[in-house]
Every structure is written in structure tokens, then in C-alpha cells.
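Chemist: The amino acid sequence is not available; the structure is as follows:
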């Protein structure tokens, strides 16, 4: 399935029914600058609007919010030791988590990686 984007720098991709992979979009990378630190804020279940990730870059420290309710089922463990992978354009490297949710609808998100003005 095609990726969709939040207006604050995440990409979302449905992997299979009720499973969504969440990563940092190119726009999100550009907004933060060169990323040197990453922290997962929540583990397990989360609610829409909860701070899920904290990203520290050369331009900003940003908390990224959950776009929907869900539960984390897989974490990209490599990011703990190598947060610089979030700077990579290769989305096999710059994803945060795989989550389960029954609230994801691709049409609720942007089809292009850009902020809403």
C-alpha cells in the first residue's frame, strides 16, 4: 500500500490489515535537521495525540504525536544505537515502530510529504 503522511513529519504505511508502520518523512527530517538523538516515549498502548517519539536534530527538538489510537507491536531497535538512521532516505532504516490499530484510514492523511499551511 502507498505511504501517506501526517502534517507534522511522519509517514504511515499499512503493512497488513490493522498494522501500520510509522516512520520519519523527508519533510520531517528536513524540519528537524541532522538527527543525533531519538527516544521512544510510549511503549504498548497509546492514544491519539500522545507523544510517541522525541527527535533531537540540528534545527529542533521535536515530540511527534500519535496520529491515532493503537498499540506498538514492534520497535526498530537499531535506532537506539544508531539514531542517525533517521536521516536516511531508505525507509527500511528510518521507521520507528509497527503498530496495530483499527482507526487507520489512509484517506484521512496527506498523499504528499508536506506540511499544511
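Modeler: Thanks, I have it. All values reported here derive from a predicted model rather than from experimental measurement.
Chemist: can we go C-alpha only for contacts and neighbour counts from here?
Modeler: Will do.
Chemist: now the spatially most central residue of the chain: how far from residue 9?
Modeler: By CA atoms, centre = their mean, the chain has its centre lying nearest to residue 23, at 3.4 Å. In this view, residue 23 and residue 9 are 9 Å apart by CA to CA, to the nearest Å.
Chemist: again with residue 114
Modeler: For residue 114, the distance to residue 9 - CA to CA - is 8 Å.
Chemist: Could you pull up the contacting residues of the nearest residue to residue 43 once chain neighbours are set aside?
Modeler: Distance criterion CA to CA, 6 or more residues apart in numbering; nearest residue to residue 43, sequence neighbours excluded, is residue 72 at 6.4 Å. Listed by CA atoms under 8 Å, 6 or more residues apart in numbering, the contact set of residue 72 reads 43, 44, 45, 46, 97, 98, 99, 100.
Chemist: May I ask which helix or strand encompasses residue 72?
Modeler: Element membership of residue 72 [criterion: DSSP states H and E] is strand 70-75.
Chemist: Next up, a structure to set beside the first:
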């Protein structure tokens, strides 16, 4: 089980785990719940450059289509083939098996939220 307090968050409902110059990115449980049943994800290609705050893909559910935003600047080094094959993993395990992309950072992340600030933003229970 992932320690949710060890992650950073964005106001667009992405989570990020930074380890050295690598960042693993996914969508939060709150986002997954708001989306409903996820049926498709469109992720950036490996080697694609992503810019903080810019759209890097889409996530489609039975309710809507939402954009995925890059929380950091960098280059995509991996995408989650399991989520590509089974988008429902986003609903089942948003913090564990359903990471979306891994990015090699090209700068210092800025503007990220800690868990308590994210909970305050969403009104979730801690």
C-alpha cells in the first residue's frame, strides 16, 4: 500500500512520486471516483517532452473525457502497459498498480501540494 503522505499532488488531481530525477505520475482516488468507470487512457509516447501544467493525455470514462496534465517538466521514459490494456485499474488501484507515466525530470517541480493541502482542496476525509 502506498504511503499517500509521501506523494505530492496537483490541483488537477494528479499525484506524483519523485525519486531522484524520476517522477511517477498517476491520478488520485478522488479523480477516479469523480470520473466513474474509466474505459480508455491516452498517454504520451515514450520520449515525448512534457511541460508542467500542460496537457499530456486524456482519460475517458463512462461519464466524461478529462485531460491529464503534466505536473513536472521532463521526458516520458515509460508508460503503464497494464493501464493501457485495462483502464479500469485506475478505479481499482489509483495509487498502486495504476500509475500512468514515468518522467525523467528536467527541472525542479514547483507548485505541488502535500496530502493535507490536497485533502483541503477536495474536501475528502483524511
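Modeler: Received the coordinates, thanks. In this text the structure is predicted, and so the values were computed from the model without any measurement.
Chemist: coming back round to it: residue 114 and residue 9 of the first structure: who's more crowded?
Modeler: residue 9 (21 against 16; other CA atoms under 10 Å).
Chemist: What residue in the second structure is paired with that one?
Modeler: The alignment partner of residue 9 of the first structure in the second structure, by TM-score structural alignment, is residue 13.
Chemist: got it, and residue 85 of the first structure?
Modeler: When the second structure is aligned by TM-score structural alignment, residue 85 of the first structure is paired with residue 89.
Chemist: So which bit of the second structure is the longest helix anywhere in the first structure matched to?
Modeler: The single longest helix within the first structure, with elements called by DSSP state H, is helix 26-32. On the second structure, the counterpart of helix 26-32 of the first structure by TM-score structural alignment is residues 29-35.
Chemist: Give me the mean distance between that stretch and the first structure.
Modeler: Following superposition, stretch 29-35 of the second structure is found to deviate from the first structure by 1.2 Å on average (mean CA distance after the TM-score superposition for the first structure).
Chemist: Show me the contact partners of that stretch.
Modeler: By CA under 8 Å, 6+ apart, the list of residues contacting stretch 29-35 of the second structure reads 13-14, 38, 60-64, 90-91, 94-95, 122, 124.
Chemist: Nearest spatial neighbour of residue 102 of the first structure, chain-adjacent residues omitted?
Modeler: Once flanking residues are discounted, residue 102 of the first structure sits nearest to residue 18: 5.5 Å by CA to CA, 6+ apart.
Chemist: ok, which stretches of the first structure are helices?
Modeler: Using DSSP H, the helices of the first structure run over residues 26-32, 78-81.
Chemist: chain center to the shortest one: distance?
Modeler: So the one you mean is helix 78-81 of the first structure. Between the centre of helix 78-81 of the first structure and the centre of its chain there are 15 Å (CA atoms, centre = their mean, to the nearest Å).
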